[in-house]
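Undergrad: A structural model of the following input is requested.
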Amino acid sequence: MVTVEKVTYPKIPLDAGQVQGWKDIPISFEPLVPLGPLSREAGFLMTSSIYFGEHSNSPYAHDTNKLEGSLLTLFARRSVARRLLVAEQLLPACHHLLIFDAYRPYQVQESLHDFYKQKLREKYPAMDNETLECETQKYVSLPSKDPARPSPHTTGGSVDLAIVKLDRTHEEELLQIRSRLTDVTLTIARRVGLEMRLSAIMRSHARMLDFGTAFDHGGEKSALAYYELKIAAGEVLTDADRLACNNRRLLFGIMTQAGFQPYFAEWWHFNAPESQMGAATAGLGYATLGSVGLDESNIAHENTRLKIRQEARRLQREGGQAVVRTALQYEILSALRETGDPGLVEGWPAEIIAPPEE
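TA: Have a look, this model is predicted:
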């Protein structure tokens, strides 16, 4: 036995290594947070849940195109929400982000993938399955439950969005409402009323910039560098194409400056570098965002928004016969009478995901 002489080391504490309650210690995990209405962290972001069919511009608003499992609330990882807020601040005056999709449950990812693949099969009946799958995955990732290979949107690390622009008069109205929404003493009823008015300003007066295609256009024209390739080939762009090219550059510029990574096949899709797709684009050797599910607070938030939506639709149907019994009902009805149909949108073009018409 080896001994150390004439050296005294510190005593070992009597309680060293005790681990009572170790299972209650939280593991570091980046949660999903809500974007848009009633969000404490990203309430200033304008959202339009395209696959839920939240607004009239969505082709999924029709019963024949409903996607099972789609969410009214758009959720994203907290770091994604923070980057989106940075990107919003980088925009020119009167311009705003319009977010169509972010976190996507597995069921919705599967429905979109199968829908697009079937449309391709119908259009190209001679195409073999391997080619069908390859072409499908340009626009809709393969749904995956493999924790090592998650679909980008199921990680909460991907976002689909565009830019809209308000005129100065309505921008001032929007900023005034935003200022009032910073009041931490607002009741949820009052907050809902103000947010409905803010949404109405955006839905009625914010026009989406021309990006050359509608959102979710399923063809080569949606490619991020579609116009850049034409310029590189020496082609002279039309005035309309130059405008679309410049608008894509604006979106690309503010999103990459905010820390996102682009996706080559879709001008509207951006990834966090912590996701696998984003890490690959950024040249990183690892990713930290895997598939994620909704936690209890996310589910509660979604249920609250669904109840408010249901109440608004009921009061809208009842019209002049509507009876209000709560402060929330009063705020909703007042907002409806001032702003009209909360689902009606003008100027936000979107297509059902399908191969383009030739």
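Undergrad: alpha carbons only for contacts and neighbour counts from here, please
TA: Noted.
Undergrad: got the buried residues for stretch 152-168?
TA: For stretch 152-168, burial by neighbour count (16 or more other CA atoms under 10 Å) applies to 152-166.
Undergrad: next, the second sequence, to be compared with the first:
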Amino acid sequence: MTQIRDWRHVPIDDNREPLVTPAHERIVCQPAYARQGIEGALQHIYVREETADRLYTAASLLPEGYRLLIWDGFRPDHVQRGLYEAFEASILSKNPELTGPALREKVTTYVSYPSEDLSAPAPHATGGAVDLTILDENGRELPMGTAFDDFSELARTDAFHDKPGDVQESRKLLLAVMEAAGFSNYIEEWWHFDYGNQWWALRTGQEAAVYGKAAVPEEVQ
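TA: Now for the predicted structure:
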């Protein structure tokens, strides 16, 4: 196989799995963007069927009483576009000198461009990307060092690798159960994991992604 360095060049052989809402006693779904009042954000979490099954596997690997808390899964184009534009505006307010490719690179480190190109859909548009954390036996989020969508250097999965303590252990646990279930992590965001899409295929050495752009759920049609 030819070495591919850009995820956009990974071929897609979509297996057309449907989107489903994860339903498991050790999984809690709390759609973050709907709760924040983001216009058009989905009221439910959706992921591809096999992705849901692998989330169940990951949850079963947690210590007794612990659960996964899912903030986001499938994301429609209009929501992706709104998040991109909002973050772009935030970056520009702090760095007005940024323009063109430099600005886009800064923004897309954390928020994918809302691509309409079916050969390179944004990860969340595939139903194979998920943002999540872990709840302890008392329903409290484990300490991860940053909040969800904290777009800073501390959000990097390895940001606490040389700082022993609760945050390091919490991140190691999340990474361990998700990778054991077949997911890959996006290194810039400790909360973001992929299965089946182009990001996952590139990181795990697959010849092709099995998820392209997913069909939009009925609630937004």
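Undergrad: TM between them?
TA: The TM-score (TM-score structural alignment, normalised by the length of structure 2) is 0.89; 208 aligned residues with a CA RMSD of 1.8 Å.
Undergrad: hmm, back to that, from the buried residues of stretch 152-168 of structure 1, which ones fall inside helices?
TA: Applying DSSP state H to the buried residues of stretch 152-168 of structure 1, no entry is found in helices.
Undergrad: out of those, which are inside strands?
TA: In strands, defined here by DSSP state E, the members of the buried residues of stretch 152-168 of structure 1 are Ser158, Val159, Asp160, Leu161, Ala162, Ile163, Val164, Lys165.
Undergrad: of all pairs in the residues you listed, which one is the farthest apart?
TA: Spatial extent of those (CA to CA) is set by the pair Ser158 and Lys165 at 23.0 Å.
Undergrad: which element is Val107 of structure 2 on?
TA: Val107 of structure 2 belongs to helix 100-108 when assigned by DSSP states H and E.
Undergrad: and that helix, which stretch of structure 1?
TA: Mapping helix 100-108 of structure 2 onto structure 1 (TM-score structural alignment) gives residues 129-137.
Undergrad: hmm, who's touching that stretch?
TA: Identification of contacts with stretch 129-137 of structure 1 by CA atoms under 8 Å, 6 or more residues apart in numbering yields His113, Tyr116, Lys117, Leu120, Arg121.
Undergrad: who are the contact partners of the first one?
TA: When contacts are counted by CA under 8 Å, 6+ apart, His113 of structure 1 is found next to Thr136, Gln137, Val140, Ser141, Leu142, Pro143.
Undergrad: now with 10 Å, please.
TA: Residues in contact with His113 of structure 1 (CA atoms under 10 Å, 6 or more residues apart in numbering) are Gln107, Glu133, Thr136, Gln137, Tyr139, Val140, Ser141, Leu142, Pro143, Ile353.
Undergrad: so what corresponds to it in structure 2?
TA: Under the alignment (TM-score structural alignment), His113 of structure 1 pairs with Tyr84 of structure 2.
Undergrad: the strands in structure 1, which residues?
TA: Using DSSP E, strands in structure 1 cover 32-35, 46-47, 74-77, 95-101, 158-165, 207-208, 261-263, 266-271.
Undergrad: distance from the fourth one to structure 2 after superposition?
TA: Compared with structure 2 after fitting, strand 95-101 of structure 1 deviates on average by 0.3 Å (mean CA distance after the TM-score superposition for structure 1).
Undergrad: and that strand, which stretch of structure 2?
TA: Strand 95-101 of structure 1 covers residues 66-72 of structure 2 once aligned (TM-score structural alignment).
Undergrad: now do the first one
TA: Residue correspondence for strand 32-35 of structure 1 in structure 2, counting by TM-score structural alignment: residues 19-22.
Undergrad: report the distance from that stretch to the chain centre.
TA: Centre-to-centre, stretch 19-22 of structure 2 and its host chain are 15 Å apart (CA atoms, centre = their mean, to the nearest Å).
Undergrad: how about stretch 43-58 of structure 2?
TA: So, by CA atoms, centre = their mean, the centroid of stretch 43-58 of structure 2 is 12 Å from its chain's centroid.
Undergrad: now do the buried residues in stretch 146-153 of structure 2.
TA: Thr146, Phe148, Phe151.
Undergrad: equivalent range in structure 1 for it?
TA: Counting by TM-score structural alignment, stretch 146-153 of structure 2 corresponds to 213-220 in structure 1.
Undergrad: just the endpoints, please. Distance across that stretch?
TA: Using CA to CA, to the nearest Å, one end of stretch 213-220 of structure 1 lies 10 Å from the other.
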